[in-house]
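[1] The following comprises the amino acid sequence and a computationally predicted model.
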Amino acid sequence: MTAVFAERDGFVGTEAGPAAHFGNPLGEQRMLASGRAVVELGLGVVTVTGPDRLSWLNSITSQLLVGLAPGIATETLVLDQSGRVEHAARVVDDGTTTWLLTEPSDAAPLAAWLDSMRFMLRVEVADRSDDFVTLGRFDAPAADDAVVEWVDPWGTVTPGGWGYAVQEAHPGSDWTLRIDVVTPEAAAALAATGAPVAGLLAYEALRIAAWRPSLADVDDRTIPHELDWLRSAVHLSKGCYRGQETVAKVHNLGHPPRRVVMLHLDGSDGVLPAPGTPVHDGDKEVGRLTASAVHHELGPVGLAVVKRSLDPAATLTLATDDVVVSAAQEVIVPPGAGATANVPRLPRLGAVRRS
């Protein structure tokens, strides 16, 4: 099986990293969604050890981590003073070590920032990205030799969180991602068995369809509310941390200035706009595309962050390769999100369930 590597946001562009696909992205996607394949995610791995690790991480990030039981997975964000997202980490503790899984480009910066915040506390931070491989799967048994397993909490609104998406059938309820952290030797042994594998293109399409945010959707202005990230990565009742004032003020008194939408892209011309492509409403630029892929059931789809005031019924356009691609919006974060507003439940376009 030949691996194909691609240079684009979120994907490693050399043969030292995960493959974009293995020749059949849609077929790989179906196998991955049904639990018959695994995908190498290439995530960064940062570990924190020491008796103060959980109370320390709790004091500087957005999630309630004090008392986190071994094996229980969660997610947390590092925000700046203005509440903008700087780092994001999937979190699981094994009783002696807290494991932080993040995007590959963020591992070293996250480890460096954490190390700078240690002061006199009994914690040690290490970037262990070169020591481990991260394998993603859906509804499949854990690897016998996994060092640790992270189970994505995106399927429900976590305790202390808040979901802005108001659809009766949230696609996150079908998002059953599990990530195994294994040694390179264990990953090689699995590959030698000929087990079905999928590339990152397959994973990305499923992520978009589940409205699952990641650092790929973040820019230098992003606050968690805009991506509906209060759902899984923020605890609204915990104590103070950097950026907490903005989180509380926007949620209780205001509205996020932007909001994420899912785009159903016109695939008539066979052109898929790349992440970063400007999104237009008529002649006016109203946002940017953060992710795009071809879903095996929904067709070409994307996530975009747009102005809060944008009419949800407006048909949008994206120009790429001298082709103008039209797009219909599917509301994720409603224009009225924030101020703990009650908003009407909305039907979901093209809703599908993975079998």
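    Received the coordinates, thanks.
[2] contacts, neighbours, all on C-alpha from now
    OK.
[3] Figure out the length between the terminal residues of stretch 95-111.
    20 Å (C-alpha to C-alpha, to the nearest Å).
[4] what about the longest strand in this structure?
    The single longest strand within the chain, with elements called by DSSP state E, is strand 284-295.
[5] now for that strand, which elements pack on it?
    helix 25-33, helix 200-209, strand 278-281, strand 299-307 (3 or more C-alpha pairs under 8 Å, 6 or more residues apart in numbering; DSSP states H and E).
[6] 10 Å - rerun?
    helix 25-33, helix 200-209, strand 258-265, strand 278-281, strand 299-307, strand 316-320 (3 or more C-alpha pairs under 10 Å, 6 or more residues apart in numbering; DSSP states H and E).
[7] One more to weigh against that first structure:
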Amino acid sequence: MSDPFLSVPGAVVAEGVDAGVPGHYGEPMREQRALERGTAVVDLGGRGIVTVSGPDRLSWLHSMASQALDRLAPGGSAEALFLDANGHIEHVAHVIDDGERSWLIVEGDEAAALAALLDRMRFMLRVEVADVSAEFAVLGALSTEALDAAVAAAAPAGVALDWHDPWAAGSPGGHRYAPEAGHPAASWTWVERIVPRTALEDAAAAVAAGRVAAAGSLAAEALRIAAWRPRRATEVDEKAIPHELDWLRSAVDLGKGCYKGQETVAKVLNLGRPPRRLVLLHLDGSDTVLPAAGDEIVALKVRPEPAEGEQPERRVVGRITSSAMHYELGPIALAVVKRAVPAELELIVESHGIDVAAAQVEIVPADARSAVDVPRLPRLGVRP
């Protein structure tokens, strides 16, 4: 099925993780400004949606996810992670409940896998799982006013299906590694609206009629990166744990009961430090090269007394996860680097055969401390 937003004048299809929806409409910088002002909507038609119905749905999801979901009120929003036994992130879900069904917004390629995982875990509980991605779609914006100008939210049980991102305020039971002072999350008032997939035509018509502006996925990504907001499709690899991406902030309730991966969550938080950490990079744009996801980040190691003509040793210390050209900040990127990389160290991104200088802004600090102080036990045989 062709996406109706691709028929909007100027639409250019996106590549990469957002392939299939418009990447921009000819003016990505202007689209960023409109999105930030709350006057534009973004076509998220590539997202997937899984529903869980039945009287046991919330307690059942609560038992498996990192977030407390058992008391989620109709119309309430939450973000939840599904982890493996070692605490690695497998699925990320944006959860809304309407009193009859829980709606889980996920990346498009996650929907079938998450639905299959949940279906295997039903046992004798009164729940039903369905992948409804073919019937419903998602629009995004930084204001509900922009969404209202485009199309009404689906409300099959009388509750509007708007998911409000908790990133700005954080989850009540979460933990923040990044300091709140100056945190750019304050301006990230992101809303994802579930609509019947057929309603995308009405939304595209509203854009064509001038009732609301449209912004492409490039604009949404630029503002997301500037807000330090991690995304499943970009920042997560097979080794990622929530702490590394500051995802305890919005998607983990540290006070809830057992769930798969909880031991790792508690151990790293209380006894250790994340093995890697998320940073924002300000990139040198003089060569007009924007690094891509997967590009390696290196640091130069200079010997105290190098031999004549000896070049500094290059050590890989991380990788780019997502990048964008921001209308104010210029070229920026999110990246995952090794914990021990000093925050003040200038880095180099190797991209398209060119060295791109990069300066770090800490998100998860290099010296991220334990959440609790563990008392030191005296050695055996040593008397005070």
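    Ah, there it is. Because the structure is a prediction, the values reported are computed rather than measured.
[8] List the TM-score for the superposed pair.
    Overlay of the two chains. TM-score (TM-score structural alignment, normalised by the length of structure 1): 0.93; 337 aligned residues with a C-alpha RMSD of 1.3 Å.
[9] Mind reading off the mean deviation between the longest strand of structure 1 and structure 2?
    Strand 284-295 of structure 1, aligned to structure 2 and superposed, deviates on average by 0.5 Å (mean C-alpha distance after the TM-score superposition for structure 1).
[10] follow-up on the earlier one: distance to residue 41 of structure 1 and mean neighbour count for the helices and strands packed on strand 284-295 of structure 1 - can I get that in TSV?
    Listed next are these as TSV, based on distance: least, C-alpha to C-alpha, whole Å; neighbours: other C-alpha atoms under 10 Å:
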stretch	distance to residue 41 of structure 1	mean neighbour count
helix 25-33	12	22
helix 200-209	7	24
strand 258-265	23	25
strand 278-281	27	20
strand 299-307	19	23
strand 316-320	28	19
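[11] Ok, which of the ones you listed comes nearest residue 289 of structure 1?
    Closest to residue 289 of structure 1 of these, according to C-alpha to C-alpha: strand 299-307, at 4.2 Å.
[12] and that closest one, which stretch of structure 2?
    Using TM-score structural alignment, strand 299-307 of structure 1 corresponds to residues 330-338 of structure 2.
[13] what residues are up against the residue nearest the centre of structure 1?
    In structure 1, the centroid-proximal residue (C-alpha atoms, centre = their mean) is residue 214; its distance is 2.7 Å. The contact partners of residue 214 of structure 1, taken as C-alpha atoms under 10 Å, 6 or more residues apart in numbering, are 10, 87, 88, 89, 102, 103, 207, 208, 227, 229, 290, 291.
[14] Where do the helices of the stretch 51-200 of structure 2 begin and end?
    57-64, 111-120, 144-150, 200-208 (DSSP state H, counting those that start in this stretch).
[15] looking at this, residue 45 of structure 1 is in a strand?
    Yes: the assignment for residue 45 of structure 1 by DSSP: H, G, I helix; E, B strand; the rest coil puts it in a strand.
[16] quick revisit: any chance of the helices and strands packed on strand 284-295 of structure 1 in a markdown table, with distance to residue 69 of structure 1 too?
    Formatted as a markdown table, these follow (distance: least, C-alpha to C-alpha, whole Å):
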| stretch | distance to residue 69 of structure 1 |
| --- | --- |
| helix 25-33 | 29 |
| helix 200-209 | 27 |
| strand 258-265 | 32 |
| strand 278-281 | 43 |
| strand 299-307 | 33 |
| strand 316-320 | 45 |
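[17] and the longest strand of structure 1, how far out from the chain's middle?
    15 Å (C-alpha atoms, centre = their mean, to the nearest Å).
[18] Kindly state which of the helices and strands packed on strand 284-295 of structure 1 is positioned closest to residue 223 of structure 1.
    strand 258-265 (8.9 Å).
[19] So which bit of structure 2 is the closest one matched to?
    Going by TM-score structural alignment, strand 258-265 of structure 1 sits over residues 276-283 in structure 2.
[20] how big's the offset between that stretch and structure 1?
    Overall, stretch 276-283 of structure 2 averages 0.4 Å from its counterpart (mean C-alpha distance after the TM-score superposition for structure 1).
[21] Against residue 157 of structure 1, how distant is the counterpart of residue 95 of structure 2 in structure 1?
    Under the alignment by TM-score structural alignment, residue 95 of structure 2 pairs with residue 91 in structure 1. Plainly put, residue 91 of structure 1 is 16 Å away from residue 157 of structure 1 if you go by C-alpha to C-alpha.
[22] Between those two, which is the more surrounded one?
    Between residue 91 of structure 1 and residue 157, residue 91 has the larger neighbour count (other C-alpha atoms under 10 Å), namely 26 against 18.
[23] distance of residue 212 of structure 2 from residue 162 of structure 2?
    From residue 212 of structure 2 to residue 162 of structure 2 the distance is 18 Å (C-alpha to C-alpha).
[24] of the two, who's got more company?
    When residue 212 of structure 2 and residue 162 are compared for neighbours, residue 162 comes out ahead with 26 against 22, by other C-alpha under 10 Å.
[25] Map the more buried one onto structure 1.
    That one, residue 162 of structure 2, aligns with residue 149 by TM-score structural alignment.
[26] what's near enough to touch the residue nearest to that match when sequence neighbours are not counted?
    Leaving aside its chain neighbours, residue 149 of structure 1 sits nearest to residue 180 (4.6 Å; criterion: C-alpha to C-alpha, 6 or more residues apart in numbering). Counting by C-alpha under 10 Å, 6+ apart, residue 180 of structure 1 touches 38, 40-41, 132-137, 142-151.
[27] Swap in 8 Å and give it another go.
    Contact analysis of residue 180 of structure 1 by C-alpha atoms under 8 Å, 6 or more residues apart in numbering lists 134, 135, 136, 142, 143, 146, 147, 148, 149, 150.
[28] Now for the second one: which residues touch it?
    Just to be clear, that refers to residue 135 of structure 1. 38, 39, 40, 41, 42, 179, 180, 181, 182.
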